[in-house]
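Colleague: Would you be able to build a 3D model of this:
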Amino acid sequence: MLAPFLIMLREGLEAALIVGIIASYLRQTGRTQWLPAVWVGVLLAIALSLFAGAAVLLAGREFPQQMQELFEAIVGLVAVVVLSWMVFWMRGAARSIKAQLYDSMDAAFAHESRTGTGATWALVGMAFFAVAREGLESVFFLLAIFQQSSSSAVPLGALAGVGVAVLLGIGIYYGGIRLDLRRFFRWTGIFILFVAAGLLASVLRNLHEAGIWNLLQTRVFDWSEVLPNASVAGTVLSGLLGYHESPTRGELLAWLLYLVPALVLFLRPHASAAPAPQQQPQSAGASADAQ
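Modeller: A predicted model of the protein is given here:
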C-alpha cells in the first residue's frame, strides 16, 4: 500500500501544482472567468487516463498465459521508463516551470486580444496535458503493481494518495498549506527509483515465465522461510526496495545496474545557473520551485 500511496501522492501533487499555478495566475490577473476552461482540461485528462487504463487492462486479459506474461513484462518496462522520466523531468524542470507557464499564458492572452480566439483552447490544453501526463504515467505504474499483487490495499493506497494530493493542492492554492517541495520531490524521487528498480527485476521474471529470458537463473539466496514476500515486512520491503524472497542473478543484476547509476545521476548537484526572472508576483502558496 505504501508504494502506490506515495507515487500517486507525488503524481497527483505534480499535476495539482501545475493546475494551481495556472489557476493562481488567472486569479492574480483578474481573469477568473477563464477558470472553467482549466477544469474542462482537467476532466478531459482524467477521462482519457481512465479510458487508457481500462483499455490496456482488458487487452491483457485476452492473451494466453505466455503472452500474458510478455504483456506484463512490457507494461512493467513502460512503467520503469515513465517513472524514471517523471523523476528526472521534475528534477530539471521544476526551477523554470512557473516562468514557462506564465509565458505560455501571456502569449495565449496576447493572441486572444489580437484575434479574439486562442486563450480558451490554450488553457484547456495546458491543464489537459499537465494532468494527462501524470495520469497516463500512473496508469502504467498501477497496472504493473496490480500484476504483482492482487491485494485490495493497492487500489486503496493509490486512491488515498490521490486524495491527499488533491487536498494538498487545494491548500497550496489558497495559501493555507506550505510544503518544502524541494525536499518532498527529492525524497520521493529516491523512493521511486527504488520502486522502478524492483519493477525492472520483475520484468526479467515475467520474461523468464514467458519463455524469452533464460539466462542468469541461479538463485542468489532463498529467504522464503525467513522473510517471505507475503509477510508484513516482506511486503513493505518489496514496496520500498523492490525486495524479492528468492531473486535470480539476472534480477539482482538488473536491480543494481539500474539503481546505482540512477541514484548517482539523481543525487548529483545541479549545475550552477542564473535564476530565471520573475514575470509576476509569486502567489502565496502555489510554488513549484521544487529543486
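Colleague: From now on I want contacts and neighbour counts done on CA atoms only, so please keep to that.
Modeller: Noted.
Colleague: Kindly check the end-to-end length of stretch 107-123 for me.
Modeller: One end of stretch 107-123 sits 11 Å from the other (Cα to Cα, to the nearest Å).
Colleague: I would like the residues contacting it, please.
Modeller: Stretch 107-123 has contacts (Cα atoms under 8 Å, 6 or more residues apart in numbering) with Trp34, Ala37, Val38, Gly41, Met105.
Colleague: buried set for it?
Modeller: For stretch 107-123, burial by neighbour count (16 or more other Cα atoms under 10 Å) applies to Ala108, Phe109, Gly118, Ala119, Thr120, Ala122, Leu123.
Colleague: would you list the residues you listed in JSON lines and tack on secondary structure and distance to Gly239?
Modeller: JSON lines is the format used below for the buried residues of stretch 107-123 (DSSP: H, G, I helix; E, B strand; the rest coil; distance: Cα to Cα, whole Å):
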{"residue": "Ala108", "secondary structure": "helix", "distance to Gly239": "43"}
{"residue": "Phe109", "secondary structure": "helix", "distance to Gly239": "45"}
{"residue": "Gly118", "secondary structure": "coil", "distance to Gly239": "45"}
{"residue": "Ala119", "secondary structure": "helix", "distance to Gly239": "43"}
{"residue": "Thr120", "secondary structure": "helix", "distance to Gly239": "42"}
{"residue": "Ala122", "secondary structure": "helix", "distance to Gly239": "39"}
{"residue": "Leu123", "secondary structure": "helix", "distance to Gly239": "37"}
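Colleague: To compare with the earlier structure, here is another sequence to fold:
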Amino acid sequence: MFETLLVTFREGLEAFLMVAVATLYLRKTGREALIAAVRSGLGVSVAGSVLLGVLLAQIGSMSPLWEGILALIAAATVVWCVGHMRKMGKHMGAEISGGLGKASLLDGTKAWWAVFGFICFMVGREGIETAAMLAALAGNSELRHMTMGGVTGVALAGAVAWAWVRFGRTVDLSRFFSVTAVFMLAFAVLLVFRAFFEFTEIALIPGIDNTFWHDAATPFAEGIYAQWASVLLVLAPTVWLLAAHLMDRNTKLQAI
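Modeller: Okay, here's the model as predicted:
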C-alpha cells in the first residue's frame, strides 16, 4: 500500500501540475475554449495508463520470470524518471507553455486536437511510468491495499497541486521533488532486489545457490522487513519535508 501511495503521489503530482500549468496558460492567453481539450487529454491518458497497468500486471502474474523482468523495467523507469525530473523540472512550465503556444495558434478544430495530443503525450508519459512501477508491485500486493494506496496518493497529489495553484510560492515543489527523489531511488533498489528474489525462485541466476538465496531473501521481499521498508518510504520523506517546513517557518518568524 505505502509503495503504491509513494508512486501515485509523486507521479500524480507531476501530471496534475502539468494540467494546472496548461490550464493557467490557456486562461492567461485568452484561450479558455481549449481547456476542454486539456481535460479530455487528461481523461484519455489516465484511462490508457490504467489499462496498461492492468495488462502489465496480468503479464507479470504469469510467472516469476515476468515478475522479475517487470521489476527491473520498473527500477529502470524510476531512475529515468528521477533523472528526467532533475534535468527538466525547472523548465517544465516553459516546455508546456511553448507546446501549447504552438498548438493553440492553429485554426479551429486543429488547435483543439493539437492541445489534446500534447496533453496526452505529456501526461501519458507519466502514466506509462506509473503503470510500469505499479505492475511490478502487483504480484506481491493485495488489490484492496493497492487501490487504497493509489486513491490516497492521487488525492494527496491533487491537494498539493491545488495548493500550488492557490498559494503559489508558499508550496516548495523543488524541495518536494528533491527529497522524494532520494526515496524513489531507494524504491528502485528494492525493485532490483525483488527481481533478484523472483529470479532465484526459478534458479535463473548462475553461479550461486538459488534456493538458499531465495529463502534468505524472503523476509526482505515479502515478509516483515519488506513491510517496514514500504512504510519508511512514505514516512521518512514526510517527516523530512515537515521538519524542513517547520525550520523555514521558524527562521522567517525569527527574522521578523
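Colleague: related to what we said a few turns ago, please identify which pair of the contacts of stretch 107-123 of structure 1 lies farthest apart.
Modeller: With distances taken as Cα to Cα, the most widely separated pair in the contacts of stretch 107-123 of structure 1 is Gly41 and Met105, at 14.6 Å.
Colleague: Looking at the two, which is more packed in?
Modeller: The neighbour comparison of Gly41 of structure 1 against Met105 (other Cα atoms under 10 Å) goes to Gly41, with 24 against 19.
Colleague: element containing that one, please.
Modeller: helix 35-61 (DSSP states H and E).
Colleague: Next, count neighbours for the nearest residue to Arg194 of structure 2 once chain neighbours are set aside.
Modeller: Spatial nearest neighbour of Arg194 of structure 2, excluding adjacent residues (Cα to Cα, 6 or more residues apart in numbering): Ala221 at 5.8 Å. Look at Ala221 of structure 2: counted by other Cα under 10 Å, it has 22 neighbours.
Colleague: how much space is there between Ala221 of structure 2 and Val7 of structure 2?
Modeller: 18 Å.
Colleague: What is the aligned counterpart of Ser96 of structure 1 in structure 2?
Modeller: By TM-score structural alignment, Ser96 of structure 1 lines up with His91 in structure 2.
Colleague: Could you measure from that match over to Leu24 of structure 2?
Modeller: On the measure of Cα to Cα, His91 of structure 2 and Leu24 of structure 2 end up 16 Å apart.
Colleague: Pick out whichever of the two has more residues nearby.
Modeller: Leu24 (17 against 12).
Colleague: the helices in structure 2, which residues?
Modeller: 2-28, 35-60, 64-88, 92-104, 108-138, 143-167, 173-201, 210-221, 224-255 (DSSP state H).
Colleague: List the residues that contact the closest residue to Val44 of structure 2 other than its chain neighbours.
Modeller: Closest residue to Val44 of structure 2 in three dimensions, ignoring its sequence neighbours and counting by Cα to Cα, 6+ apart: Cys120, at 7.0 Å. Residues in contact with Cys120 of structure 2 (Cα under 8 Å, 6+ apart) are Gly41, Leu42, Val44, Ser45.
Colleague: Distance to Val171 of structure 2 for the residues you listed - can I get that in JSON lines?
Modeller: Below are the contacts of Cys120 of structure 2 laid out as JSON lines (distance: Cα to Cα, whole Å):
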{"residue": "Gly41", "distance to Val171 of structure 2": "26"}
{"residue": "Leu42", "distance to Val171 of structure 2": "23"}
{"residue": "Val44", "distance to Val171 of structure 2": "29"}
{"residue": "Ser45", "distance to Val171 of structure 2": "26"}
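Colleague: Can you tell me which of the residues you listed is closest to Phe167 of structure 2?
Modeller: Proximity of the contacts of Cys120 of structure 2 to Phe167 of structure 2 was ranked by Cα to Cα; the top entry is Leu42 with 23.2 Å.
Colleague: What residues does the closest one make contact with?
Modeller: Counting by Cα under 8 Å, 6+ apart, Leu42 of structure 2 has contacts Val19, Ile119, Cys120, Val123.
Colleague: Name the member of these with the most neighbours.
Modeller: In terms of neighbours by other Cα under 10 Å, the contacts of Leu42 of structure 2 top out with Ile119 at 28 neighbours.
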